[in-house]
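Participant: Predicted model, plus sequence, below.
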Amino acid sequence: MKMLKDLKLRRKYRFLVLRIEGGEVVPDATAPPAAGAPQLEAALPFSDCRYCVYDQDYTTDDGRKTSRLLFISWLPHNATPYAKMAYAHGKTAVRRRMEGLFDVAASAFADVAAALGIEDDEDSDSDLDS
């Protein structure tokens, strides 16, 4: 899959969203390297399943900047049971073609945010600290 090589080696995309269509896994959406979690959230459908490969930049414990690829299985709660079964069953075949990726299972964007290390500021008690 050429788009995956562009993501892994050339860092041409921040993420690649894949869907199953007619028994084949095909690209559904991509984003430029400057994109982030908000663009990923917008690209994931509210009530349908997808696979996603996300290029995450992070800093190691010793201060080095690096990146890793996350393979996200997007199976939202309100997707049809048929879609969930199809994506769960097809995951093994898709993952065989992609080595060295970290697995993330997500049914809500909060699961994706947690995997990306994004803090949720809505539950913060900072207004009460006066």
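Facilitator: Received it, and whenever you're ready, just let me know what you need. Residues are numbered from 1 along each chain as shown.
Participant: alpha carbons only for contacts and neighbour counts from here, please
Facilitator: Fine.
Participant: longest helix in this protein, by residue count?
Facilitator: Counting by DSSP state H, the longest helix found in the chain is helix 81-96.
Participant: Would you mark the buried spots in that one?
Facilitator: 83, 84, 87, 90 (16 or more other Cα atoms under 10 Å).
Participant: Without its sequence neighbours, what residue ends up closest to the second one?
Facilitator: Residue nearest to residue 84 in three dimensions, not counting chain neighbours: residue 75, with 6.1 Å by Cα to Cα, 6 or more residues apart in numbering.
Participant: returning to what we had before: among the buried residues of helix 81-96, which one lies nearest to residue 18?
Facilitator: The closest of these to residue 18 turns out to be residue 87 (Cα to Cα; 10.6 Å).
Participant: Distance check, the closest one against residue 40.
Facilitator: Look at residue 87 and residue 40: by Cα to Cα, to the nearest Å, they are 19 Å apart.
Participant: picking up where we left off before, ok, the residue nearest to residue 84 to residue 9 distance?
Facilitator: Counting by Cα to Cα, the gap from residue 75 to residue 9 is 27 Å.
Participant: Check it against this one:
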Amino acid sequence: MANAASGMAVHDECKLKFLELKTKRTHRFIVFKIEEKQKQVIVEKVGDPTRSYEDFTASLPADECRYAVYDFDFVTEENCQKSRIFFIAWSPDTSRVRSKMIYASSKDRFKRELDGIQVDLQATDPTEMGLDVIKSRAS
């Protein structure tokens, strides 16, 4: 099923991996890539639960757009263990304009396919999605 705005379909594996992250917690993060030739969003990389936030940010290309989902665990001021699922639209300033446009126009529909996202974040450089930003947005 393609998106009228951008013509992008969402591969079933995207929804499957997200469901695993959300319900079974078998992944710490998932990086999604738009395959322009096939006109669909696919899973590019999956990080297991032992991976750190640094592992996650290192898996994003420096000059290409990506969508990513990160399962962030934290402890509240009341000392409760909690988790938030972040959706990150990574669109570095150095990426191609066409790529930025395709990712921007497909984002909302793709996000709707992933039911259970709690925090939405847009980042054009690594400082916009630093661990401090994630921590402040989680609470």
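Facilitator: Yep, it's here. If you're wondering where the values come from, they're calculated on a predicted model, not measured in any experiment.
Participant: So residue 75 and residue 9 of the first structure - more neighbours on which side?
Facilitator: Neighbour tally, residue 75 of the first structure and residue 9, criterion other Cα atoms under 10 Å: the higher count belongs to residue 75, 26 against 8.
Participant: Alignment lookup: the more buried one to the second structure.
Facilitator: Matched to the second structure by TM-score structural alignment, residue 75 of the first structure sits across from residue 91.
Participant: list the contacts for residue 13 of the first structure?
Facilitator: 6, 7, 30, 31, 32, 33, 55 (Cα atoms under 8 Å, 6 or more residues apart in numbering).
Participant: any idea how far residue 49 of the second structure is from the equivalent of the second one over in the second structure?
Facilitator: In the second structure, residue 7 of the first structure lines up with residue 21, judged by TM-score structural alignment. As for residue 21 of the second structure, its distance to residue 49 of the second structure is 9 Å (criterion: Cα to Cα).
Participant: Equivalent analysis for residue 121 of the second structure, please.
Facilitator: 21 Å.
Participant: out of these two, which sits in the busier spot?
Facilitator: Taking other Cα under 10 Å, residue 121 of the second structure and residue 49 do not tie; residue 121 has more neighbours (16 against 13).
Participant: name the element that one belongs to?
Facilitator: strand 119-123 (DSSP states H and E).
Participant: Counting by contacts, list what that strand packs against.
Facilitator: strand 81-90 (3 or more Cα pairs under 8 Å, 6 or more residues apart in numbering; DSSP states H and E).
Participant: mean shift of the strand it packs on relative to the first structure?
Facilitator: Comparison of strand 81-90 of the second structure with the first structure after fitting gives an average deviation of 0.3 Å (mean Cα distance after the TM-score superposition for the first structure).
Participant: just so I have it, where are all the helices in the first structure?
Facilitator: 2-8, 37-43, 81-96, 109-116.
Participant: Now the residue nearest the centre of the second structure. Nearest residue, chain neighbours left out?
Facilitator: In the second structure, the residue lying closest to the centroid (Cα atoms, centre = their mean) is residue 68, at 1.6 Å. In this structure, residue 68 of the second structure finds its nearest non-sequential neighbour in residue 31, 4.4 Å apart by Cα to Cα, 6+ apart.
Participant: Quick one: residues contacting the equivalent of that neighbour over in the first structure.
Facilitator: In the first structure, residue 31 of the second structure lines up with residue 17, judged by TM-score structural alignment. Neighbouring residues of residue 17 of the first structure by Cα under 8 Å, 6+ apart: 27, 28, 29, 30, 43, 44, 50, 51, 52, 53.
Participant: how far away is the third one from residue 55 of the first structure?
Facilitator: Same thing as residue 29 of the first structure. The spacing between residue 29 of the first structure and residue 55 of the first structure, counted by Cα to Cα, is 14 Å.
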